[in-house]
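Asker: quick one: sequence plus predicted model below, questions after.
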Amino acid sequence: MTTVPLSDENGYDRRSLHERIAADLRDEIMSGDLAPGASLPSTVRLKERFGASNATVQKALLLLKNERLVVGRAGASVTVREHRQSTVRPASSLAPAATGDPYPWLGEIAKRGGHARSTLLAVTEVTPPADVAAALRLPAEGSAILRNQVLTLDGDPVELVHSYYPPHIARGTPLAEQRRIKGGTPTLLTELGHGPRLSVDHVSARIPTQEQYEALRLPGDLPVLRTLRVVYDADEHPVEVTVMAKAGHLYELRYEFTPE
């Protein structure tokens, strides 16, 4: 007879103690129980609370420091960073920018006193991943125009973006050129007669790929928020599919619904 270990049956947390301590404190920071600017409990109190040694508590705090959630040094109080978490409103990214205005995402950050930047890494024609190809309704082994960029906030990389476009829409337009698009792609798509009318997001938490880990300078094995966004025009044709990856511990998504 096969014996099932009690640890499996009871769902025992196999992580190291310092990782478990960091996880509990991280949740309190992200939920607001430990507010921005607040001091974390002292090392003595944390040792008592978690039954841990001084070295274990310090390892837990180092994880949170590397994740940019807290600041402080050994022998001094550790406090929650002011910018503990940012809220993203996906619907706001669909609106075309007015003539001469920056892309809405950049404008919103500027209004809050931050400095955001979009850096275009590459523009090429590729065979996209299977889920992207299906969303774009491409034929077997069909290609798409890929625009790859990274978004930074106050100098830190915060989002890796891969945007794919059907070739019949993108070829011969700025979408297929190695340059930034003034006002963003919603503005250009509108000018091309494919203005965004509906966006569908598929959001999941995943372990980061090597590319995401390096581009976002992630501090450890924390998951990323992966969003696969499909944008449709007025004729319900997919005109853009974007795969976005954000550090999961630094962002939350906000969706607003109106009852019908």
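Answerer: Ah, there it is. Source: prediction; values computed, not measured. Residues are numbered from 1 along each chain as shown.

Asker: going forward, measure contacts and count neighbours with C-alpha atoms only.
Answerer: Will do.

Asker: pull the residues that contact stretch 23-36.
Answerer: 40, 64, 69, 79-85, 249 (Cα atoms under 8 Å, 6 or more residues apart in numbering).

Asker: likewise for stretch 94-102?
Answerer: 103-104, 182-187, 190, 196, 199.

Asker: after the host helix or strand of residue 27 comes which helix or strand?
Answerer: Secondary structure from DSSP states H and E places residue 27 in helix 17-31. Next helix or strand after helix 17-31 toward the C-terminus (DSSP H and E): helix 43-50.

Asker: next, the angle from that following helix to helix 17-31.
Answerer: Interaxial angle, helix 43-50 versus helix 17-31 (axes from the mean of the first three to the mean of the last three Cα atoms, to 10 degrees): 100 degrees.

Asker: may I see the buried residues of helix 43-50?
Answerer: Buried residues in helix 43-50, counting neighbours by 16 or more other Cα atoms under 10 Å, are found at 43, 46-47.

Asker: equivalent analysis for stretch 207-222, please.
Answerer: Going by neighbour count (16+ other Cα under 10 Å), the buried part of stretch 207-222 is 208, 212-213, 215-216, 218, 222.

Asker: from the chain's centroid, how far away is it?
Answerer: Here the centre of stretch 207-222 is set off from its chain's centre by 11 Å, with Cα atoms, centre = their mean, to the nearest Å.

Asker: next one for the comparison:
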Amino acid sequence: MPDTRPLHERIAADLRDEIMSGDLPPGGNVPSTLRLKNRFHVSNATVQKALQVLKAEGLVVGRPGSGVTVREHRQRTMHPASYLAPAAPGQPYRWITEAERRGVRARSRLLDVAEVRPPADVAAALNLAGDGTALLRSQILLFDDEPVELVKSYYPLDIADGTPMTQHRRIRGGTPTLLAELGYPPRHSVDQVSARVPTQEQYTALAMPSDLPVLRTFRVVYTDGERPIEASVMAKAGHLYELQYDIPL
């Protein structure tokens, strides 16, 4: 089946893939308009429209006298396994320390804390009855003040009630640390990762430049006895981030 997208979007897609794979490295120049025109057999105007798409996505930047270059540190590999464990005593959430270890200033902004009726997949993961409720903690994670990930985490009420999780404030060390202190240490998690068209909430929270897909991770965390203690729905911009899992064989 032929690619029916507008020509400039097809060109942007090919260049985007080359940026993400490293063929066009951070700080390097994008091929000149003339070279792109000859490569794709298109007009100057079509090449400029394709580059404008990539500029809007934050992947490239135009500099006077230097042509168009790939922006530094726009494509990042996330390592979920590195921040699932509880933080060391007195230390911030491991997601923050791991990001800073890689030279990125990271922070989170708490959006909402409420008792809600969760989505069906969350309710099933937490073994809730059909009309059961859970505690929702919703937050946005930021790198250098740019939105990275929208996170909605749900907790069984019999665990969360009466704890700092129910308060509208951040938790020192993150919820993994608090859960461990409460006697529910995270033992392992199961991730389901998919690419989806962003919801209205995700589109706005992540400042998406278009209807590019988001990477959606559905994570269930278990404690002793295989009891589920957390189910999270996480979304990040698919054109800027990838996930890396180190799986021993």
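Answerer: Perfect, thanks for sending it. What you see is a predicted model; the values in this text were computed from it and never measured.

Asker: pull out the buried members of the contacts of stretch 23-36 of structure 1.
Answerer: Using 16+ other Cα under 10 Å, the buried ones in the contacts of stretch 23-36 of structure 1 are 40, 64, 69, 79-81, 84-85, 249.

Asker: need the buried residues of helix 43-50 of structure 1 in CSV (columns: distance to residue 164 of structure 1).
Answerer: Below are the buried residues of helix 43-50 of structure 1 laid out as CSV (distance: Cα to Cα, whole Å):
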residue, distance to residue 164 of structure 1
43, 49
46, 48
47, 50
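
Asker: which of the residues you listed sits closest to residue 241 of structure 1?
Answerer: residue 46 (45.7 Å; Cα to Cα).

Asker: identify the residues contacting the aligned residue in structure 2 for residue 207 of structure 1.
Answerer: Matched to structure 2 by TM-score structural alignment, residue 207 of structure 1 sits across from residue 197. Going by Cα under 8 Å, 6+ apart, residue 197 of structure 2 touches 211-214.

Asker: among the residues you listed, which are in strands?
Answerer: When strands are assigned by DSSP state E, the members of the contacts of residue 197 of structure 2 inside them are residue 214.

Asker: how many residues are close by the corresponding residue of structure 2 for residue 224 of structure 1?
Answerer: Aligned by TM-score structural alignment, residue 224 of structure 1 pairs with residue 214 of structure 2. Using other Cα atoms under 10 Å, residue 214 of structure 2 is surrounded by 25 other residues.

Asker: can I get the contacts of residue 197 of structure 2 in CSV with distance to residue 128 of structure 2?
Answerer: Formatted as CSV, the entries for the contacts of residue 197 of structure 2 read as follows, by distance: Cα to Cα, whole Å:
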residue, distance to residue 128 of structure 2
211, 33
212, 33
213, 30
214, 27
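
Asker: now the strands for structure 2?
Answerer: Counting by DSSP E, the strands of structure 2 are 60-63, 67-70, 76-78, 106-116, 134-143, 146-156, 188-196, 214-222, 228-237, 241-243.

Asker: out of those strands, nearest to residue 11 of structure 2?
Answerer: Closest to residue 11 of structure 2 of the strands of structure 2, according to Cα to Cα: strand 60-63, at 14.0 Å.

Asker: outside of that closest one, which residues touch it?
Answerer: Under Cα under 8 Å, 6+ apart, the answer for strand 60-63 of structure 2 is 51, 54-55, 68-71.

Asker: appreciated, that's everything.
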